[in-house]
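Peer 1: fold the following and give me the result.
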Amino acid sequence: MKKAFVFVGTCLVTLLGLLTACTQSGGTSQEGGYKTMTVKKENRLLTNSYSAVVKGRQSVEIRPQVSGTITDICVKEGAKVQKGQVLFVIDQVPYQAALQTAVANVKSAEAAVATARLTSDSKEELFKEKVVSDFDRQTARNSLLEAEASLAQAKAAETNARNDLSYTVVRSPVNGVAGMSSYRVGALVNSSITTPLLTVSDDEEIYVYFSLTENQILSLVRQYGSVEKALAGMPKVSLLLSDGTTYAHEGTVDAISGTIDTETGAISLRAVFPNPEGMLRNGSTATLVLPYTKNDVLVVPQEATFEIQDKVYVYKVNADGKAESAQVTVFPLNNGQEYIVESGLQEGDVIVAEGAGLIQENTQILSVHTEK
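Peer 2: Next up is the predicted model:
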């Protein structure tokens, strides 16, 4: 019985020893390791998306130049219109009457000029014969000049009357598509109305406006050497419509604003898109997608970097297996997950692949996975 008790006690001691050993072994396996990667050259197609506003190549607000009531509307809302096409007619009766009055005034002034010229010529002859004084001759000359001035004023008034009459017929100054109008026949309008009669948008080509930051523009200018060269080097851009579909035609970035928005610090750019189907409309919104193809470049994940005072760093693993910070220069555009490194790393360098912001200088790195 005593031997049995000794045997059971020995087993219990042995079991406790095994449990202790297992616990110590598990603690060792939990010691931290860091994921690393070997930097290599790859090809990348980067795309950046920007909120954009769509504008017609020319959007013209049609406003009357004379006052009056609308007597005829000659265009359907949303219809295509041609340059010179009649859109509205404003009551012409008072302007026709004004023109007739102006024409009559011109004829009267012409008759007055003829009479004054006869009088002046007669005074000249009588002065030569010393029948009238120099005062009478000069008075006749002045009367002729006055009559000629009145004739010039009458002709100017006739021109204005003709113009006013022509303005009663409101025509489209451009080819395009008519917008909606809040005016109907009988509405009283004038040149100071706040709401235009109609808006005509020339949409054969569409302008799409978007913005880049000042730093992005500066980086592009440094890369290409000038604004003109940066524009020439811009790739074709695409457009995501409001329903999430991609517009069928690609566009070209053709202009960079010369001024900076002081409120946002952004610079506006313009892309031109063809619009043969008329799908794009003035005033709509879309998302512009700007692609960049970069070949044979060093690519690192963004989670492998950290920033200090707007400078980007990575941790390289040195020969001793320790973390060593290194500043890198990255391409200004990225896909939101990776950076293209332009300087600071070489192909074959080993870096900490994630959690770089949590590591300190000279941390011993124990790699749990290496990508090659």
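Peer 1: contacts and neighbour counts: CA atoms only from here.
Peer 2: Fine.
Peer 1: in the longest strand anywhere in the chain, what's buried?
Peer 2: The residue-count maximum for a strand in the chain (DSSP state E) belongs to strand 41-62. Buried positions in strand 41-62, judged by neighbour count with 16 or more other Cα atoms under 10 Å: 41, 44, 46-47, 50, 52-60, 62.
Peer 1: same thing with stretch 229-239?
Peer 2: The neighbour-count check on stretch 229-239 (16+ other Cα under 10 Å) flags 230-231, 234-235, 237-239 as buried.
Peer 1: all strands for the stretch 1-150 of the chain, in order.
Peer 2: Applying DSSP state E, counting those that start in this stretch to the stretch 1-150 of the chain gives strands spanning 34-38, 41-62, 68-73, 80-81, 86-90.
Peer 1: all strands of the stretch 251-372 of the chain, in order?
Peer 2: 252-256, 266-274, 285-301, 305-308, 311-317, 323-330, 338-343, 350-352, 367-371.
Peer 1: for the fifth one, packing partners?
Peer 2: If contacts are counted by 3 or more Cα pairs under 8 Å, 6 or more residues apart in numbering; DSSP states H and E, strand 311-317 sits against strand 305-308, strand 323-330, strand 350-352.
Peer 1: same deal with the last one?
Peer 2: Packing partners of strand 367-371 (3+ Cα pairs under 8 Å, 6+ apart): strand 34-38.
Peer 1: could you point out which element follows the helix or strand containing Phe210?
Peer 2: Per DSSP states H and E, Phe210 falls inside strand 198-213. For strand 198-213, the following helix or strand on the C-terminal side (DSSP H and E) is helix 214-224.
Peer 1: which elements pack onto the helix or strand following that following helix?
Peer 2: Toward the C-terminal end, the helix or strand that comes next after helix 214-224 (DSSP H and E) is helix 227-233. Judged by 3+ Cα pairs under 8 Å, 6+ apart, helix 227-233 is in contact with helix 214-224, strand 252-256.
Peer 1: need the contact partners of helix 227-233.
Peer 2: 220-221, 223-224, 253-256 (Cα atoms under 8 Å, 6 or more residues apart in numbering).
Peer 1: if you set the cut-off to 10 Å instead, what comes out?
Peer 2: Applying Cα atoms under 10 Å, 6 or more residues apart in numbering, the contact partners of helix 227-233 are 217-224, 226, 252-256, 258, 269.
Peer 1: to compare against the first, here's the next sequence to fold:
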Amino acid sequence: MLASLLFPGLALAQGVQVDAMTTEHAQFTPTQSYVAKLEAAEHAKLMTRISGYLMKQHFSDGAWVNEGDVLFEIDPVPYQQALAIAEANLEKAKAALARVELSHKRVKALQDNGGATQSNLDDSTAELTVSLANVAVAEAAANKARDDLSYTKIRAPYDGRLGRSNFSRGDMITPASGPITDIVKIHPITATFSVSHDEYQQQKAKHQGPVSFLLEETGQQGGLKFVDNKINPASGTIKVAAKFDNEDLALFPNQVVRVSLNNASSFDGVWIPQASVQQALTEQFVYVVNDGKAERRAIEVLERQGTNVFVSNGIEAGERVITAGLLRVRPDVPVVVSEE
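Peer 2: This is a model prediction of the structure:
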């Protein structure tokens, strides 16, 4: 060691002590990562269509419910009474219509035989028309009363997770009271993000077939849901949405995640430590051991992951790349690899 310090030329002649690694063939598929915000596939604010006292809440806040489940019940008694009255009025109108129809038949028969005037027939026809209209009005009132009674049960419009209830049992609620609660459909769930117009065109050219995405937090694979039909004039970006199954319901709306675009093209190359890469003015390079000497190689770094880089050009599998002791290494300088 002392001799190498006092006589550096002698050390160079004997060979610079270095560490090296033998590269192995690898493949790398580039991915483009985006910061995305999760959104529910559907989101509804559940409101009442009628007025009344809230009598029952069948599910707790945050519960998972299925389409058609009864979530809340409003006091049905006033609406049951209204339906009974409407149905009675309908029967009354039908009975009146039956009487008028029978009378109209008699008047028409008399008029045919000369026993009634045209005026009598006209009056009977008008009375029949009014009776038919009364039945139609009564039927509409009965249908409305029947609908109002059905609205006393507030049901889930689809499978989803409930939010917090804004009312308690016994509260008087009306259509003007606002949402009773909300429900989100998160199976599947949507991740939305923005890309520049230029990048969108580049990715579109690369992916002629179906596009797939990776949710980095969970490893879930997803597909393209939609690309917006306009560019944001303020940012020059296009909104893109990917759809993920979220079968375990672990993802929530408004959660921020990272989404990667799976690339259809793979590259051959080698992984080497980033510490072995040197930077010149116009290129990156490494030193490779060739016949006991250091050979400078210009390289193309395609990806960095942790402390390693993926090199797609400049190094072949099986070559030895110098990883340490680079301070005194120069092109064509003899080197001695430590493990040797």
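Peer 1: thinking again about what came up before, now compare the contacts of helix 227-233 of structure 1 and name the two farthest from each other.
Peer 2: Across these, the longest distance by Cα to Cα is 20.7 Å; it joins Arg222 and Thr252.
Peer 1: circling back: nearest to Phe210 of structure 1, of the helices and strands packed on strand 311-317 of structure 1?
Peer 2: strand 323-330 (23.0 Å).
Peer 1: so where is the closest one in structure 2?
Peer 2: Counting by TM-score structural alignment, strand 323-330 of structure 1 falls onto no part of structure 2.
Peer 1: Val135 of structure 2 maps to what in structure 1?
Peer 2: Checking TM-score structural alignment: Val135 of structure 2 goes with Leu151.
Peer 1: quick check: its match touching Ala116?
Peer 2: No - judged on Cα atoms under 10 Å, Leu151 of structure 1 makes no contact with Ala116 at a distance of 11.8 Å.
Peer 1: mutual contacts of these two, please.
Peer 2: Common neighbours of Leu151 of structure 1 and Ala116 (Cα under 10 Å, 6+ apart) are 110, 145.
Peer 1: about what we covered before: put together a markdown table for the helices and strands packed on strand 311-317 of structure 1, with distance to Asp134 of structure 1 and mean neighbour count on each row.
Peer 2: Output for those, formatted as a markdown table (distance: least, Cα to Cα, whole Å; neighbours: other Cα atoms under 10 Å):
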| stretch | distance to Asp134 of structure 1 | mean neighbour count |
| --- | --- | --- |
| strand 305-308 | 97 | 16 |
| strand 323-330 | 93 | 18 |
| strand 350-352 | 109 | 26 |
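Peer 1: between those strands, which gets nearest to Ala178 of structure 1?
Peer 2: Short answer: strand 323-330, nearest of these by Cα to Cα, at 47.7 Å.
Peer 1: related to what we said a few turns ago, the helices and strands packed on strand 311-317 of structure 1 into a markdown table, with extra columns for distance to Thr14 of structure 1?
Peer 2: Converted to a markdown table, those look like this (distance: least, Cα to Cα, whole Å):
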| stretch | distance to Thr14 of structure 1 |
| --- | --- |
| strand 305-308 | 50 |
| strand 323-330 | 43 |
| strand 350-352 | 43 |
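Peer 1: how about the spatially most central residue of structure 2: what's its closest non-neighbour residue?
Peer 2: By Cα atoms, centre = their mean, the mean C-alpha position of structure 2 lies nearest to Thr190, the distance being 0.4 Å. Nearest residue to Thr190 of structure 2 in three dimensions, chain neighbours excluded: Lys243, at 4.6 Å (Cα to Cα, 6 or more residues apart in numbering).
Peer 1: counting neighbours, what do you get for that neighbour?
Peer 2: Per other Cα atoms under 10 Å, the neighbour tally for Lys243 of structure 2 reads 23.
Peer 1: please apply the same query to Glu283 of structure 2.
Peer 2: Residues near Glu283 of structure 2, counting by other Cα under 10 Å: 11.
Peer 1: against Ile231 of structure 2, how distant is it?
Peer 2: To Ile231 of structure 2, Glu283 of structure 2 is 37 Å away according to Cα to Cα, to the nearest Å.
Peer 1: quick one: the top helix by length along structure 1 aligns where in structure 2?
Peer 2: Longest helix in structure 1 by number of residues (criterion: DSSP state H): helix 93-128. Using TM-score structural alignment, helix 93-128 of structure 1 lines up with residues 77-112 of structure 2.
Peer 1: with structure 1 overlaid, how far apart is the matching stretch on average?
Peer 2: In the superposition with structure 1, the average deviation recorded for stretch 77-112 of structure 2 is 1.1 Å (mean Cα distance after the TM-score superposition for structure 1).
Peer 1: repeat that for stretch 183-203 of structure 2.
Peer 2: Stretch 183-203 of structure 2 sits 1.8 Å off on average (mean Cα distance after the TM-score superposition for structure 1).
Peer 1: where in structure 1 does that stretch align, residue-wise?
Peer 2: Against structure 1, stretch 183-203 of structure 2 falls on residues 200-220 (TM-score structural alignment).
Peer 1: on that earlier part again, which members of the buried residues of stretch 229-239 of structure 1 are the farthest-apart pair?
Peer 2: Ala230 and Leu239 (20.4 Å).
Peer 1: my read: Ser196 of structure 2 touches Ala234, true?
Peer 2: No - here Ser196 of structure 2 does not reach Ala234: they are 11.6 Å apart, not a contact under Cα under 10 Å.
Peer 1: more crowded one of these two?
Peer 2: Legend: neighbour count by other Cα under 10 Å for Ser196 of structure 2 and Ala234, higher for Ser196 (15 against 6).
Peer 1: for that one, what are its contacts?
Peer 2: Neighbouring residues of Ser196 of structure 2 by Cα under 10 Å, 6+ apart: 202, 231-232, 235-239.
Peer 1: ditto for Ile186 of structure 2
Peer 2: Ile186 of structure 2 sits next to 38-43, 159-161, 244-253 when contact means Cα under 10 Å, 6+ apart.
Peer 1: same question, Thr115 of structure 1
Peer 2: Neighbour list for Thr115 of structure 1: 109, 121, 143-144, 147 [criterion: Cα under 10 Å, 6+ apart].
Peer 1: which of the residues you listed sits closest to Val89 of structure 1?
Peer 2: Distances from Val89 of structure 1 to those, taken by Cα to Cα, are shortest for Ala109, at 32.1 Å.
Peer 1: quick one on the thing from earlier: tilt between the longest strand of structure 1 and strand 266-274?
Peer 2: Using axes from the mean of the first three to the mean of the last three Cα atoms, to 10 degrees, the inter-axis angle of strand 41-62 of structure 1 relative to strand 266-274 is 80 degrees.
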